[in-house]
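K.L.:
no sequence on this one, just coordinates:
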């Protein structure tokens, strides 16, 4: 299969492929998604096959407007308030589905589904032209860092999907916040740019403790159960700025070459010969650049170990550290054992 890269002017051709049951990657403000007709089980199954995604990992349903959600799910008053406050935007809302309206392939066998209306106008136009919602998991092979640029999508799926709608790099860099409105109180299942502090003035208290999904349990949202965001090299998180000199000394003693993923200020401590990827100047830029940096090291296969900078897990830092911890398998540098 030839994977066609569509410009904005060719969006009608991309929509025609969606209507024909094919898979087309699409841009959002967070990461690129892997799109197919959410009302066609055969099309949705192609997404699972392309990503090598476990069948019990549900797919987000991406819509052009809230009215599209109402055809498939029961929208509670609180959910309507969230849609009014944060849509279009990086918030995914889990709702109870109307029986028989969505395939169990899409929901992972659950009677709930996750819905999102992205801020990216091009993708909302794509959905409108297709005349149906599209499934929208992140456009990466299962377990690998999410794609934030068309080149990332092509790296993973060239020849495996029908097309990519190109709108350049994404803005946020990590996936949307997922809130479960079927829980009492509502629960954040995946942190993102929209924080609990922003949600609570609208709907009251929310749960922020991450539920641990059991081996035989179907997760309600992506990213809760299976290994995610991992590059080929082992990531080791350095938690404190004061630990970097010791962490760099430790890395030199390891049997394999290492690289560093950090902000500009910390990179001044790294020897010139060491491969590095800049996360920019602060948490916002680091969140934007995280997945691109992890993917960059996959293009440098001699690097077997990546030292990565940590941030405080509050606000946007909760989303950054959620992704970084998963990419590292929760491996942190421990100065006391060195």
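P.N.:
Done, it's in. In this text the structure is predicted, and so the values were computed from the model without any measurement.
K.L.:
switch to C-alpha atoms for all contacts and neighbour counts from now on
P.N.:
Noted.
K.L.:
Show me where the stretch 101-250 of the chain has its helices.
P.N.:
Here the stretch 101-250 of the chain has its helices, by DSSP state H, counting those that start in this stretch, at 104-107, 121-130, 150-157, 196-203, 244-252.
K.L.:
residues making contact with the longest one?
P.N.:
Think helix 121-130. In this structure, residues lying in contact with helix 121-130 by C-alpha atoms under 8 Å, 6 or more residues apart in numbering are 8, 11-12, 14-16, 18-19, 26-28, 63-65, 117-118, 133-134, 167.
K.L.:
before we go on, here's another structure to hold up against the first:
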């Protein structure tokens, strides 16, 4: 099983493993990431191996500062403006790669673009000490629920990796928002930890939705899935189901649920996002074959929450 070390005492151990081409589960502000040296093909292959991740699904390269980012990718003026406003933080930008930028082709899945993010806290310090970007998808088996605590990561991947760095529960709780600028227009590839309204205010333009195939991480039709099936926008509960609740008003027959977790009693979408994956994992452990999910608004971070729920509920034969 993986060793679990507190973030305050783990950096030297984590660095030694990364320098040796190994992978390490680390806390970020969004979810825990499974990190490996983005310039080392062996390390990147170990990420795919540990996750059981499809090789055509690209990874995010995490950087320590703007200088590192500008050495890897070409920034148009709007992307640069967004990076200045939201980095470090839960924003990923998909950008054209610079030639000979050192990022291993496995990270970008053969695309001519690269997804970049600058994390806060332990992740940023670790990258700065390493001096190279880290490829770091969510620290979970591919297609399954993302880990928001060290214990959840160890329960899922503990027999496949050597170290989990414990930084406590992640404050944002859903993955980063992914954006791409094309011909001066801003496209949302994946909703996430920064609401679309916040981005539009800084950009001074409306976001376009939709993608042309898999252009960035987290875009598979089925993803973030528990073992149980998911039933969304539930207005009533069938006996034997588990209930993922939201707010103060309950679905009809809610007392028939075998287990209940409320994402936010007060209807706070930030609290709901932070609690989402842990609540799904808890209900999955209840033994229920189906998790019924009460309706959640789409405004603000509700867009990201509903995106994750829709992917969790998608037919499992869509997981490549």
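P.N.:
Arrived safely. A quick note: this is a predicted structure, and the numbers were derived from the prediction, not measured.
K.L.:
on that earlier part again, make a ChimeraX selection of whichever of the contacts of helix 121-130 of the first structure turn out to be buried.
P.N.:
Only the buried members of the contacts of helix 121-130 of the first structure end up in this ChimeraX selection, burial being decided by 16 or more other C-alpha atoms under 10 Å:
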select :11,14,15,18,19,26,27,28,63,64,65,117,118,133,134,167
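K.L.:
which ones among the contacts of helix 121-130 of the first structure are found in helices?
P.N.:
For the contacts of helix 121-130 of the first structure, the ones inside helices are 11-12, 14-16, 18-19, with DSSP state H as the criterion.
K.L.:
so how far is residue 33 of the second structure from the most centrally placed residue in the second structure?
P.N.:
By C-alpha atoms, centre = their mean, the mean C-alpha position of the second structure lies nearest to residue 175, the distance being 2.9 Å. When C-alpha to C-alpha, to the nearest Å is applied, the distance between residue 175 of the second structure and residue 33 of the second structure equals 10 Å.
K.L.:
Touching both of the two, which residues are there?
P.N.:
Counting by C-alpha under 8 Å, 6+ apart, the contacts common to residue 175 of the second structure and residue 33 are residue 138.
K.L.:
Quick one: the residues in the first structure that stretch 34-45 of the second structure pairs up with.
P.N.:
Aligned by TM-score structural alignment, stretch 34-45 of the second structure corresponds to residues 34-45 of the first structure.
K.L.:
List the contacts of the residue nearest to the centre of the second structure.
P.N.:
Listed by C-alpha under 8 Å, 6+ apart, the contact set of residue 175 of the second structure reads 30-31, 90, 138, 192-193.
K.L.:
How many neighbouring residues does the residue nearest to residue 210 of the second structure when sequence neighbours are not counted have?
P.N.:
Spatial nearest neighbour of residue 210 of the second structure, excluding adjacent residues (C-alpha to C-alpha, 6 or more residues apart in numbering): residue 189 at 6.2 Å. Neighbour count for residue 189 of the second structure, taken as other C-alpha atoms under 10 Å: 25.
K.L.:
just to revisit the earlier point, let's have the helices of the stretch 101-250 of the first structure in TSV, adding mean neighbour count.
P.N.:
Listed next are the helices of the stretch 101-250 of the first structure as TSV, based on neighbours: other C-alpha atoms under 10 Å:
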stretch	mean neighbour count
helix 104-107	22
helix 121-130	20
helix 150-157	19
helix 196-203	15
helix 244-252	15
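K.L.:
Go through the ones you listed and name the closest to residue 238 of the first structure.
P.N.:
When the helices of the stretch 101-250 of the first structure are compared for distance to residue 238 of the first structure using C-alpha to C-alpha, the nearest one is helix 244-252, at 6.9 Å.
K.L.:
returning to what we had before: first vs last residue of the match of stretch 34-45 of the second structure, how far apart are they?
P.N.:
Comparing the first residue of stretch 34-45 of the first structure with its last one, the separation is 12 Å (C-alpha to C-alpha).
K.L.:
List the buried residues in it.
P.N.:
Along stretch 34-45 of the first structure, the positions that meet the burial threshold by neighbour count (16+ other C-alpha under 10 Å) are 34-41, 43-45.
K.L.:
so where do the strands sit in the stretch 51-200 of the second structure?
P.N.:
Listed in chain order, the strands of the stretch 51-200 of the second structure (DSSP state E, counting those that start in this stretch) span residues 60-62, 91-96, 113-117, 134-135, 163-166, 177-182, 185-190.
K.L.:
what's the spacing between the second one and its chain's center?
P.N.:
Per C-alpha atoms, centre = their mean, to the nearest Å, the displacement of strand 91-96 of the second structure from the mean C-alpha position of its chain is 14 Å.
K.L.:
Which elements pack onto that strand?
P.N.:
The contact analysis (3 or more C-alpha pairs under 8 Å, 6 or more residues apart in numbering; DSSP states H and E) places strand 91-96 of the second structure against helix 77-86, strand 113-117, strand 177-182.
K.L.:
re the thing from before, please identify the deepest-packed of the strands of the stretch 51-200 of the second structure.
P.N.:
strand 134-135 (a mean of 32; mean count of other C-alpha atoms under 10 Å).
K.L.:
same for that one, what does it pack against?
P.N.:
Here strand 134-135 of the second structure touches strand 33-37, strand 60-62, going by 3+ C-alpha pairs under 8 Å, 6+ apart.
K.L.:
ok, residues contacting it?
P.N.:
With contacts defined as C-alpha under 8 Å, 6+ apart, strand 134-135 of the second structure is touched by 34-38, 44, 59-63, 107, 127.
K.L.:
Export the residues you listed as TSV, with columns for distance to residue 260 of the second structure.
P.N.:
Supplementary listing: those in TSV, determined by distance: C-alpha to C-alpha, whole Å:
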residue	distance to residue 260 of the second structure
34	30
35	33
36	36
37	40
38	40
44	38
59	34
60	34
61	37
62	36
63	39
107	39
127	39
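K.L.:
contacting residues around the aligned residue in the second structure for residue 186 of the first structure?
P.N.:
The alignment partner of residue 186 of the first structure in the second structure, by TM-score structural alignment, is residue 186. When the contact criterion is C-alpha under 8 Å, 6+ apart, the partners of residue 186 of the second structure are 179-180, 205-208.
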